[in-house]
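Novice: next come a sequence and a model predicted from it.
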Amino acid sequence: MNPLTDSDKRKGAISVRGIAEVENVANIKKTFNRHLHFTLVKDRNVATPRDFYLSLAHTVWDHLVSRWIRTQQFYYDQDPKRIYYLSMEFYMGRTLTNTMTNLGLTQAIDESLYQLGLELEELEEIEEDAGLGNGGLGRLAACFLDSMATLGLAAYGYGIRYDYGIFQQKIADGWQVEEPDDWLRFGNPWEKARPEYLLPVNFYGRVETARNGAKKWVDTQVIFAMPYDTPVPGYGNNNCNTLRLWTAKAPQSFNLHSFNSGEYISAVCDRNEAENISRVLYPNDNFFEGKELRLKQEYFLVASTLQDIIRRFKASKFGSTAHVRTDFTAFPDKVAIQLNDTHPSLAIPELMRVLVDIEGLKWEEAWDICVKTFAYTNHTILPEALERWPVATLQYCLPRHLEIIYDINQRFIHLVLEKFPGDMDRVRRMSLVEEDGDKRINMAYLCVVGSHAVNGVARIHSELIKSDVFRDFYAMWPEKFQNKTNGITPRRWLLLCNPNLSELITEKIGFDWVTDLFKLRGLESLQNDQNFLRELMKVKDQNKRKFAEYIDREFKIKVDPSSMFDIQVKRIHEYKRQLLNCLYVITQYNRIRDNPQGKHAPRTVMIGGKAAPGYHMAKLIIKLINSVGRVVNNDPIVGKRLRVVYLENYRVSLAEKIFPAADLSQQISTAGTEASGTGNMKFMLNGALTIGTMDGANVEMCEEMGRENMFVFGMSVDQVKELGQRGYKPREYYEKNGELRRCLDMIRDGAFSPENPALFQEIYNNLVNHDRFMLLADYEDYMRAQEEVSAAYMDTNKWAKMSLLNIAASGKFSSDRTIMEYAKDIWGVDPHGIKLPAPHEKPLSDEAAAAAVAAAGNKKGAK
């Protein structure tokens, strides 16, 4: 039996053209067994499945190391401009399959494990997700790292190595219950600790002023940052970049008085408080929570990272001059720092502190370097999501940085008055220091002032930040503002997660689409090819059957694979309007019960996502969805025509199963609230059709595929704004639409919570009396669009053609395209990157690798 066809055209069954060499199966088996014996100290008789996974991970790691060393050597030799991507979140998911895919190892490893009597897919499932992110922002950072390595950019990701990532979600009696994500409990084979680069980070203390006016931050509490490096391999090019994550370590010194008075245990235990900085990821998405620990996390990231960046700059060929004092004038020519949202915004005053207080530069020179170095990506216009740190908190934790922010603000206000003389209202609006109530620092404003480029993440979002959030700043510096529409890596989100579709596409248009997603346009010529459309639907059917088996196995719910898989997966938030989806389910439930003999397209509505633990309304929405599902799924009249599934613990590895199986993607946020979205792109790339508002990247998706291939509904941004100004009265919509009123009354009267009829009263009151995100205003048009969806699904040929045209139009939404635009327009580097010599040669031999390590040791400072 052929193991490749037997395992459903495994993820690596597609031959990887242009990848290094045909891997030697015998050598992989030998290496696997060597690691099982000598690394894990096990034999086949006592080894567990996790031991086999770890042996496989170490085997793949061996193939990474020489590429990793050689890439860093090459960057040292060429000394290109380096890109530093600073993010509090990197939602990487699993590493094994992605690494095998990018290195072209999957086929050989699949065959090797088959000969050893093991199943690759079973070992892949053992790996824990690296869930160091809340949602889109962290997953975008992960996609960007993949694209930067694939394009050959000398790039580094910098973040925090949280002991506990985004919480594990359990659903108990319909409610979300959070459990800690102890993702490191079995170790992490994909990282390398670098204790030799331990760096001090300071907190608290006070500021001393010398007679010459120089400032010094003294009497601080010191915590050390220890880096852990994860290799980030490019696809098919032998490049291997680095993601460096910092963990907090307490100083080695003990409190001598405590030690001598017999309080040794207390002295040791006090170390835990210092190390709490990297203990846990804050689980809030699109919410700002001003806690001291969060501020310390943000500063911990930027302080350690900037020390590392400056050390690397000084150790580079350019920085290693005979001058006693490093010449920083070329710093912006060699360093580009991208701030992923405002979380790393303290990097701006921190770089100023280092340049002025430590390196001795004049303020004007340091500020010029700072602005030319930093660029800022805005991810939201929701006011509750914008960071505003209380002055009192900054004064206590980072007194010198508060002084620097005041100095930045003073000089900035002078510039504003130069351009707009006498306009004190404008000065009040634009000041970094907000005086209303408790004094706060607006961190988004700090990012705009301290960066040379500011970008939104979809065209409509970028226009909104110019006309709304940063209107005054746009009037002052229109040249700073840009758009960079988000993208996703086609390696993970098609090649890896959907091998059957990848194989079908490759058979028709070749393999170049993996690194040039615009090549998918070549599929448009097949839109009337009935044989191809049948093959396309056959692939979708196979993916749906596989996912239906997973749902049955994991959630104990049987679903019909021939029903429409209607899916909405994302963080639970009122603006994303999972409640509107829920209203559709209730409406459709009522329609089926009222007319059981009617023509109803069978649907399985799946909703998944995590709510921030402190977000009461979001958690109540999860309870409502599950309560509605319980009623719908147990109704004998409704039967299989409508099912509801809550996809518990939505995460990257589950997303890889969801997107290939989806028929319909719900992207239904209120127009003007979703910055971009990237889940919408993943659905599109995998052939799901979209029902959505003209919000975020939906607008550009619609342009690419044509409006006829998308189910568009709802108010536009301008209509939302106009309705808000006119005075939105949701009760009027409630009273004039009978179906809507019936749904809301059922929620209010306990139809889905008979044991506690008042349980969902708050949801009813909120929608009928307030409805901030205008669900009721869009309900009628949403129901119209859903009827169009059902009609299209019943026409198999039409649906297949629309699905094909969605895939074909996905090219724009590759993160490769996004990163090329960042490189060209913001970072000032060649968007095609730098190429390692002989990219298709075999990996280094053990002897050559040893020599490479020795050579790298001589260039330790540049690591």
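Specialist: On my side now, so go ahead. Numbers count the residues shown, from 1 in each chain.
Novice: CA only for contacts and neighbour counts going forward, please
Specialist: OK.
Novice: in the lengthiest strand in the chain, what counts as buried?
Specialist: In the chain, taking DSSP state E as the definition, the longest strand is strand 221-233. Counting neighbours by 16 or more other Cα atoms under 10 Å, one finds that the buried residues in strand 221-233 are 222, 223, 224, 225, 226, 227, 228, 229, 230, 231, 232, 233.
Novice: okay, one more to line up with it:
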Amino acid sequence: MSQHEEFRAAFSEKTQTLLGKSLSDSSLQDKYTVLGALLRDQISQLWVKTNDEYLHRGERQVYYFSIEFLLGRLLGSNLLNMGVAETRRQELSSLGIDLSQLEQQEPDAGLGNGGLGRLAACFLDSAASLHLPVHGCGIRYKYGLFEQKLVDGYQTELPDNWLKNGSVWEMRKGDKAVEVRFYGQVQLKPTDSGRLKVEHTNYWPVLAVPYDVPVIGFNNQTVNTLRLWNAEVMPDDPNSFDRTNPLKALEYRYTVESITEILYPDDTHYEGRVLRLKQQYFFVSAGLQSIVRRYKKKNGSLADFDEKIAVHINDTHPVLVIPELMRILMDQEGMSWDQAWQITVNTVSYTNHTILPEALEKWPVDILRELLPRIFMIIEEINERFCRELWGHYPGEWNRIAAMAIINEGYVHMAHLAVAGSNSVNGVAKIHTEILKKDVMKRFYQLYPYKFNNKTNGITHRRWLLKANPGLSKLITSAIGSSWIHHPAYLASLSRLAGDVAFGESVAAVKRANKERLARHIQDKYGITLDCNAIFDVQVKRIHLYKRQQLNALHILDIYNRLRENPDLDITPRVFLFAGKAAPGYYLAKRVIKLINCLGELINNDPIVRDRLKVVYLENYSVSLGEIIFPAADVSEQISTASKEASGTGNMKFMMNGAVTLGTMDGANIEIREEVGDDNIVIFGLTAEEVINYYQTGSYRPREMLADPRLRLVLDQLCNGFLPTPAAEFCALHDSLIDYDEYFVLKDFASYADAQTKIDRLFADRKRWNGMAIRNIAQSGFFSSDRTISEYAIGIWKINPVPIGNPYWMEES
């Protein structure tokens, strides 16, 4: 029997045993499930082998704690990493099954929202592909953030029920469940040995059940683990089953299960804030208990825990790792404070992702004390000891000590706790790290300069180039060989072809095909026809005022005004594409979405300009949608206010797919510029130093910008009835710009418009534009997450690769 025949027989048998159906009677969803189950059977053997090897070798392992893991669809990426994508495609085709249709059956896992979660997913992919023992720890959300629907141009939030058909990739590990405790009373009682014993009574128990997802390395035998925790009622808790009061039992069950119900519950009210804190402690406690239990099973004592275990916290959401590890080491293992603190600090490392004040988490003391009484006691002690340390360094400097305290003015400052309780604090781009050291965390840097370091973000080129853009990937391989797939830095050898006219035309042909694919998607979904000769100018990211989608929108309105005034205006046709979600409670961000859709309604239906200008908002942005968008983009809009974007990773995905960055000197844009050179990127706007200076001096006067007649006109049009919506619709947005303009939209408008004119001129010179695209692709290898994760492994975690058998273990490589 041939290999293909064996697969066909296995597929048919699996359909019967798993689903109780014949192959002819099964749906596309059924066939997707069967294929996933067959792959998981194959993966599981290597999963066990990987864990056994880690246990046997005793190398240090890393656990990456993140509130988000934005995985995207796993079928295609798993087939790619296993090296069997083309083989399975052919085998399925022989059964009359289209693999691409099966891929469409898989929902994007609702485990993340944006760059934070996608970065975590890229990191896990790179770690497994580099043979590094790095595992993820997060929450198994029943519902994702929300499914975004645009109704009359407004964002509407619907439940993202991504688990309605279950997940073929996860494995429930009920025997690995642990108990997490909330509320109650804590007493410290002396024992005969003179130590204090902790008694936690009247607490509220929650069962944390792990669901493990395999993380498959590329063409190697490594299969690491993403452990996601689900909240369930304790089976022996009397509240979970009460015949005399079934409504109480149902309420109890709902209250418990709500912990893992949804990503980022609304925190504009008290209950939502409490629920967010419950989520954070729930997965932190469950994850640490699981790690400790596994470690003790092999090693017995935790005295050397920090030598074999590293715990990394991705932003401040998992900072409760620090007091929770202290609790375990002291209360359960009987260690002294000093011993426990040394192990904790040596174990934990922290990545900061933002300088935005609202994103630097702080929790009211009253909430934390009531919800987590023992944890709060430990945080109080950490704060007291930390303040004593500060007094030793800065005696009498009360203002400095208060500003650095972990508990201050009725709040627990999570970033302060993260710095004090970890051995490493890293930013995610050069400028971000410098701003942390010189501004946001200046005092902490002065105290602990040795803790601070930079690790510029990266993306996995396997998903964002090899998988998302197969046409470009094949072209690259035909030009420089396939070594870049395993060593993305080798992409740099493409630079020698930047001036090659024939290769440039081949790159442009691939881009054209990708634009046509996206155009078909938009035609099918929205009924809007796009000109693929036009510049595809794309801004896809979370909708937030600092990311300045409103600046893009004002400029579009300005182009529209100029085209209406002069239909013969010499500009290249332009398609402006937007995607992204606004937080449900973020009023002004949701007005920006409505504004962009109003512009689309106005412009796309105007016979004078519609062949020159189009505006499309793609709803419900996701990883799988991004895989269609990034390869099709000509221009990458990275226009955040300088100093506000920590790094960005969308900029890297666009660059890797041959788009030219139009951006401010912010985040990783600066390092993209360093890599590609000034001639292959278009920079505009204020610098970070200028922005910070304006904040410090308060000298910016946005109304002075109204001297520009083009700007004054578009601002007036926001609320004078010009747009196809009630005149008052955008008055709040208008007023926020002329009265405050916190993010310098008006200040940067003229510079942005000039940059857009430069883009137009550059795109018209096709040879030059193709060369710019090639140079961006060539230099994108630096921004692979393989490079980033290698830097974490060497510089922070101090871990070694653990190869698992032959690195090329499948039929295809």
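Specialist: Yep, it's here. Here the structure is a predicted model, which is why all the values come from computation and not from measurement.
Novice: can you calculate the TM-score here?
Specialist: TM-score for the superposed chains, counting by TM-score structural alignment, normalised by the length of structure 2: 0.97, backed by 806 aligned residues with a Cα RMSD of 1.8 Å.
Novice: TSV for the buried residues of strand 221-233 of structure 1, including distance to residue 537 of structure 1?
Specialist: Below are those laid out as TSV (distance: Cα to Cα, whole Å):
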residue	distance to residue 537 of structure 1
222	60
223	57
224	55
225	51
226	50
227	47
228	44
229	42
230	39
231	37
232	34
233	33
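Novice: between those, which is closest to residue 114 of structure 1?
Specialist: residue 233 (25.4 Å; Cα to Cα).
Novice: skipping adjacent residues, who's closest to the equivalent of that closest one over in structure 2 in space?
Specialist: Here residue 233 of structure 1 is matched to residue 216 in structure 2, going by TM-score structural alignment. Spatial nearest neighbour of residue 216 of structure 2, excluding adjacent residues (Cα to Cα, 6 or more residues apart in numbering): residue 223 at 4.6 Å.
Novice: so the one you found sits right up against residue 214, yeah?
Specialist: Yes. With contact defined as Cα atoms under 8 Å, residue 223 of structure 2 counts as touching residue 214 (6.0 Å).
Novice: any common contacting residues for those two?
Specialist: 43, 47 (Cα atoms under 8 Å, 6 or more residues apart in numbering).
Novice: quick one: the longest strand of structure 1 to structure 2 mean distance?
Specialist: On superposition with structure 2, the average gap between strand 221-233 of structure 1 and its aligned counterparts reaches 0.5 Å (mean Cα distance after the TM-score superposition for structure 1).
Novice: elements contacting that strand?
Specialist: For strand 221-233 of structure 1, the packing partners by 3 or more Cα pairs under 8 Å, 6 or more residues apart in numbering; DSSP states H and E come out as helix 49-78, helix 96-103, helix 136-151, strand 192-193, strand 199-203, strand 240-249.
Novice: try 6 Å
Specialist: Secondary-structure packing of strand 221-233 of structure 1 (3 or more Cα pairs under 6 Å, 6 or more residues apart in numbering; DSSP states H and E): strand 192-193, strand 199-203, strand 240-249.
Novice: can you lay out the ones you listed as TSV showing mean neighbour count and distance to residue 802 of structure 1?
Specialist: Conversion of these to TSV gives the following (neighbours: other Cα atoms under 10 Å; distance: least, Cα to Cα, whole Å):
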stretch	mean neighbour count	distance to residue 802 of structure 1
strand 192-193	14	46
strand 199-203	20	54
strand 240-249	24	38
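Novice: same list, those, but as JSON lines with distance to residue 478 of structure 1 please.
Specialist: Converted to JSON lines, those look like this (distance: least, Cα to Cα, whole Å):
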{"stretch": "strand 192-193", "distance to residue 478 of structure 1": "43"}
{"stretch": "strand 199-203", "distance to residue 478 of structure 1": "36"}
{"stretch": "strand 240-249", "distance to residue 478 of structure 1": "33"}
